[in-house]
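Trainee: Sequence unavailable; structure follows:
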């Protein structure tokens, strides 16, 4: 990456107003994590770590810290902090589906059933215990199919199980009908129950899902960046519906798979998104592969629109989401969940390099150094796909080396990611433009 160019003109953060403009000093940051993001921040030219209650310009905080401190904070003009106040409206599994259902109904009411069909990308889902009776009615209509239970607010595969019979969730449901006055009453944890996708697309007989990185810098107006690279996470065991209790068959979470007896930590269970796109193109053709990734674009935009009017927008906040998407055997993408804190701990060198690049480019998009023009459609590995409306490519700008079909979308998920070369080019162009523009 090119070296930092510090430009005068920023306001100081609280308690530092007599130290000169931000461009005359190092950018101060705080970080709650001890993984790849801390490595990125420490290696970034012109950035200095502060501790305790020290004055800061940038804070990569955890969700718990934000919830405890956001309402009492006063942020200066230039300060940036990870997470919007109520990010959970999209990242808690029950609220995500609730918001998607609401926008789908609104779309059908205002634009008709055909347009509402563009929301058909999440499985039939109910919240338990509140919608238990509605779920039972649906269950009885579809005897013999498999359902999956997930805690609404947990990650890394914790608490998930599959079942075919109602009696399999009896123990979970016990507390629901205990009298409210019972001092020993245990209120069941909120879960979602979803119709399990029984026909996933398999590669080498194994199930996988796709991790996609999405950066939202504003909800009002909605401004969304999509990272070109990601990875497909494979199960360690061949897929089968005969053993629905086997987590190594059905759950692709790395936290689960790495505990498998025959897991190979050197090989891992991941493919780069570029490798997956090349495979799909070779096997099914470029049009089919393009439709897969356009479907993922649709999932991203529709899901963000479902919470656009609910999220507390704050120009100081940003969010880096980890989307998990599954393909069925017809190559239809399904939204599984959205993570507000996708894992930044690397499982190997390739994984570290990917996450190091993603995080560096998050900082490049946020541009605290004021090195960009603000008009860029691409910054490193991030492409701007929505800016209060769909973002289209410049004429002839289709750069995906594995897909020769032209497109008007500015999305290049799974395409070649020459991020370092591109960063050098845009910083050189921005610097030249600023020099030629009268102040």
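Mentor: Here it is on my side, so go on. Fair warning: this is a prediction, and the values are worked out from it, not measured in the lab.
Trainee: Going by C-alpha atoms from here, please, whenever you check contacts or count neighbours.
Mentor: OK.
Trainee: Show the contacting residues for residue 126.
Mentor: Neighbouring residues of residue 126 by Cα atoms under 8 Å, 6 or more residues apart in numbering: 94, 132, 134, 135, 192, 193, 194.
Trainee: so how far is the one helix or strand it maps to from its chain's centroid?
Mentor: Taking DSSP states H and E as the criterion, residue 126 maps to strand 125-128. Centroid displacement of strand 125-128 relative to its chain, using Cα atoms, centre = their mean, to the nearest Å, is 22 Å.
Trainee: And the helix or strand following it, what's buried?
Mentor: The helix or strand immediately downstream of strand 125-128 is helix 132-141, counting by DSSP H and E. For helix 132-141, the neighbour count (16 or more other Cα atoms under 10 Å) marks 132, 135, 139 as buried.
Trainee: Second structure for comparison follows:
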């Protein structure tokens, strides 16, 4: 055998050995990687269990409580919950969120009195003081047409009508939606189920059509009060027939019904909405700007009217909620409907407790409804950035990561003064030594709402002027809790302009 043959065999043997070695190393590495991956999965699972109180992994649960669900009118509500990772349960499950289409505090009252701190309900006890037509219309707000409750205000109504013979009236009832302009002598003025309201006879028209504006309004807290609106869009609904020549017998000229004229079919607005891709609100604003009118006049009144209504009704909400463990269990979204007159004065027509969120009749409204629901859930902490399984409280370090006291501290120059060392001065109550644990929890919620508000806008406490850092508000008329909340937002505004509105 030559030296060359021996060398060749040795090379072949060494090459084979090297290949076997490499394969072995690769297989070993794969097994080690697989083992480590298993450990990592186990570690993740253990961490999740630790975060959730050593319980098994579960998605947060929503219980949707409504009648005739098979018709699909809550389809978009279910879709958004599903996209946020919720599973669907019922009253027998450990639900995290109760979304009730009906007022839940009659049928479910006893169960809701035993709620755990993490559970959330989409209505406030006593919300009927806002959504009840009689209660809302007789609240005394300057943004509501003059209203007479029957039969106790019958004589006052007749006297007012005699002094103002040009004014028209409509009779309304809590039990039905239909209204019609009528003469007083044809109305039943002795029924306790009805009330009579001044009719705004000179509405602002676009292309000859009367319309209303639905603003989605979110209540997150009472005592102190915090109210937001969804600012990403509003719902415009137009009467299907032109207003003039006016005929009270043709209600489609002045009453918005289910078969309303949508904005995408209104000549002066459809280019903005259809071709330029603007929202309903932005289309309306662009139109007003194009004819030399200021849309800000409308929206400032809208936000003022909403804040005013909730301030007027807050004492009733506080009393109703006092029968439950904690007001932090509740949130609420309603749609408040407005009309404007030819001088751009704004009037509240009604507030809808469970507004229509179905796009079955008008499919283009799907995006509006789903964005409203998504923004609502983000604002109240249901759709959270922190991955959680269930809405149980997170460990302290996770909560601290989201909001710690340094995020709450304001008014350094004031709080460092000697006068605030005793906490006797009212202006010192937002300083750290003077805050109670309950107030700190309230401020943490307010902070997280601001961080998670997306396209919602705070209307109370009202936005602060970015120059003076003050809002046009009479502080002396606010409760101590609302004054403290206002001063805290004012302190945050001084530190960061994004907190001013």
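Mentor: Structure received. No experiment lies behind these values; they were computed from the predicted model shown.
Trainee: Give me the TM-score for this pair.
Mentor: Put the two chains on top of each other and the TM-score (TM-score structural alignment, normalised by the length of the first structure) is 0.70; 340 aligned residues with a Cα RMSD of 3.1 Å.
Trainee: before we move on, back to that, tabulate the buried residues of helix 132-141 of the first structure in JSON lines, adding columns for distance to residue 242 of the first structure.
Mentor: Listed next are those as JSON lines, based on distance: Cα to Cα, whole Å:
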{"residue": "132", "distance to residue 242 of the first structure": "26"}
{"residue": "135", "distance to residue 242 of the first structure": "24"}
{"residue": "139", "distance to residue 242 of the first structure": "20"}
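Trainee: sorry, back to before: of the contacts of residue 126 of the first structure, which pair is most distant in space?
Mentor: The widest separation within the contacts of residue 126 of the first structure, taken as Cα to Cα, falls between 94 and 134 and amounts to 14.9 Å.
Trainee: now the strands: where do they sit in the second structure?
Mentor: 61-65, 87-89, 97-100, 120-121, 147-149, 168-173, 181-182, 194-199, 211-221, 226-230, 235-238, 332-340, 346-352, 456-460 (DSSP state E).
Trainee: I'd like the distance from the residue mapped onto residue 99 of the second structure from the first structure to residue 381 of the first structure, if you could.
Mentor: Under the alignment (TM-score structural alignment), residue 99 of the second structure pairs with residue 60 of the first structure. As judged by Cα to Cα, to the nearest Å, residue 60 of the first structure and residue 381 of the first structure stand 20 Å apart.
Trainee: In terms of neighbours, single out the busier of these two.
Mentor: Using other Cα atoms under 10 Å as the criterion, residue 60 of the first structure and residue 381 rank with residue 381 on top: 26 against 18.
Trainee: So that one sits against residue 419, correct?
Mentor: Yes. Assessed by Cα atoms under 8 Å, residue 381 of the first structure is found in contact with residue 419 at 5.2 Å.
Trainee: before we move on, the earlier item: lining up the contacts of residue 126 of the first structure with the second structure, which overlap?
Mentor: On the basis of both residues aligned by TM-score structural alignment, their matches' Cα atoms under 8 Å, what survives of the contacts of residue 126 of the first structure in the second structure is 132, 134, 135, 192, 193, 194.
Trainee: What is the equivalent residue in the second structure for the second one?
Mentor: Using TM-score structural alignment, the partner of residue 134 of the first structure in the second structure is residue 156.
Trainee: residues touching its match, list them.
Mentor: If you count contacts by Cα under 8 Å, 6+ apart, residue 156 of the second structure has them with residue 148.
Trainee: Let me know the distance separating it from residue 182 of the second structure.
Mentor: Distance from residue 156 of the second structure to residue 182 of the second structure, by Cα to Cα: 18 Å.
Trainee: Now for residue 103 of the first structure: which residues touch it?
Mentor: Residues near residue 103 of the first structure by Cα under 8 Å, 6+ apart: residue 306.
Trainee: would you say it is within a helix?
Mentor: Yes. According to DSSP: H, G, I helix; E, B strand; the rest coil, residue 103 of the first structure belongs to a helix.
Trainee: how far away is it from residue 116 of the first structure?
Mentor: Residue 103 of the first structure is 9 Å from residue 116 of the first structure, by Cα to Cα.
Trainee: Nothing else from me, thank you.
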